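**Student:** need a structure here:
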Amino acid sequence: MDPCVFCRIVQRVEPAFTVYEDKHVMAFLDNNPFSVGHTLVIPKRHFINMFDMDEDTLCEVIAVVHTLVKRYEKKMGMSGVDILNLNGSDGQQTVYHFHMHIIPRTKDDHLVPWIETIPRVKVDLRSVQTRLKED
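**Tutor:** Prediction:
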């Protein structure tokens, strides 16, 4: 049996509450949601994370994220959304099949803004820019 839980969902071996599916992408409700409507969007083909994923597949996934965000805004009345993607163990990825989280937000959802919990770092922005610019 395939060890990847998301691949097993695509293969219909594991159950899921699917909210969108096409030839290349599937979206289903998270079993342990942060908010009502918390959804995972995955490519049907297995990619560990963004590092080993091709650009065309990434574009297909993000197009579905956009479609669902617009749908959720209309049907669920969300006034905000967090789009989250974690890559690699150092990036806190725990399921090693590329996925994007859609976390609907509302004014009184009581979710702690995660960015406020992260300490800021002092950095020389010019040196980082130089390292990252294309040759």
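**Student:** alpha carbons only for contacts and neighbour counts from here, please
**Tutor:** Will do.
**Student:** Pull out the buried residues from the longest helix along the chain.
**Tutor:** Secondary structure of the chain per DSSP state H: the longest helix is helix 55-76. With burial defined by 16 or more other C-alpha atoms under 10 Å, the residues of helix 55-76 counted as buried are Thr57, Leu58, Val61, Ile62, Val64, Val65, Leu68, Val69, Tyr72.
**Student:** Compute the distance between Met100 and Lys122, please.
**Tutor:** 29 Å (C-alpha to C-alpha, to the nearest Å).
**Student:** Who has more neighbours out of the two?
**Tutor:** Met100 (19 against 6; other C-alpha atoms under 10 Å).
**Student:** quick one, what contacts the more buried one?
**Tutor:** Leu40, Val41, Ile42, Val65, Ile83, Leu84, Asn85, Leu86 (C-alpha atoms under 8 Å, 6 or more residues apart in numbering).
**Student:** here's the other one to compare against:
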Amino acid sequence: MANGCIFCEIVAKDAPASFVREDALTVAFIDTRQFHLGHILVVPKAHLADIRELDGETGAALMAAVVDVTRAVSSALSCQGISVWNSNGEAAGQEVPHLHFHVHPRWQSDRLLEVYPSPPGSPDRATLDALAASIRPHLLSGSAA
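**Tutor:** Reported below is the predicted structural model:
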């Protein structure tokens, strides 16, 4: 457990939480902030600051938990949609430095998570291809499609 991490305290059951799911590697619990009722956090039990520290086994378990929780929220709340999001680092808006995914029920026109502060650009194919070529050498596994 990382010192002072609220999610590690929740995992250890040293802090209160309303759990909805738990397995060997992950837990899911109701977020204390509810824009729409049903906002759930899915976290690995191991303290990982963000997705860049995630290993394959924990990643597979985490994604399985996210899928399971997403289906459960959708079924239980009959919402019109679901947003699943993850932020990595302070510049991206990560508030708790323990990897977590938000599962949030959505309704038409709720304006939650309006992503772009202004309309995004549409670079030409050569620019996009150059960007892809600059990223590929940094991949640890897999190859370009």
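**Student:** quick one: TM-score?
**Tutor:** Once superposed, the chains reach a TM-score of 0.88 (TM-score structural alignment, normalised by the length of the first structure), with 134 aligned residues with a C-alpha RMSD of 2.0 Å.
**Student:** if we can go back for a sec, filter the contacts of Met100 of the first structure to the buried ones?
**Tutor:** For those, buried by 16+ other C-alpha under 10 Å: Leu40, Val41, Ile42, Val65, Ile83, Asn85, Leu86.
**Student:** Tell me the secondary structure at the last one.
**Tutor:** It stands for Leu86 of the first structure. Secondary structure state of Leu86 of the first structure, per DSSP: H, G, I helix; E, B strand; the rest coil, is coil.
**Student:** right, and it touches Gln93 too?
**Tutor:** Yes: in this structure, Leu86 of the first structure is within contact of Gln93 by C-alpha atoms under 8 Å, at 4.9 Å.
**Student:** Let me see the ranges of the strands in the first structure.
**Tutor:** With DSSP state E, the ranges of strands along the first structure come out as 18-21, 25-29, 39-43, 80-84, 100-105.
**Student:** contacting residues for Val10 of the first structure?
**Tutor:** So Val10 of the first structure contacts Met26, Lys44 (C-alpha under 8 Å, 6+ apart).
**Student:** and if we set it to 7 Å?
**Tutor:** Taking C-alpha atoms under 7 Å, 6 or more residues apart in numbering, we find Val10 of the first structure in contact with Lys44.
**Student:** Also Ile9 of the first structure?
**Tutor:** Contacts of Ile9 of the first structure (C-alpha under 7 Å, 6+ apart): Pro15, Ala16.
**Student:** any idea how far Leu29 of the first structure is from it?
**Tutor:** With C-alpha to C-alpha as the criterion, Ile9 of the first structure and Leu29 of the first structure are 12 Å apart.
**Student:** same question, Leu132 of the first structure
**Tutor:** Leu132 of the first structure is 36 Å from Leu29 of the first structure, by C-alpha to C-alpha.
**Student:** out of the two, which sits in the busier spot?
**Tutor:** Per other C-alpha under 10 Å, whichever of Leu132 of the first structure and Leu29 has more neighbours is Leu29, with 19 against 9.
**Student:** The more buried one and Ile42 touch, don't they?
**Tutor:** No: counting by C-alpha atoms under 7 Å, Leu29 of the first structure does not reach Ile42; the two are 11.4 Å apart.
**Student:** what number of residues lie near Asp54 of the first structure?
**Tutor:** 10.
**Student:** got a list of what His24 of the first structure touches?
**Tutor:** Per C-alpha under 7 Å, 6+ apart, neighbours of His24 of the first structure: Pro43, Lys44.
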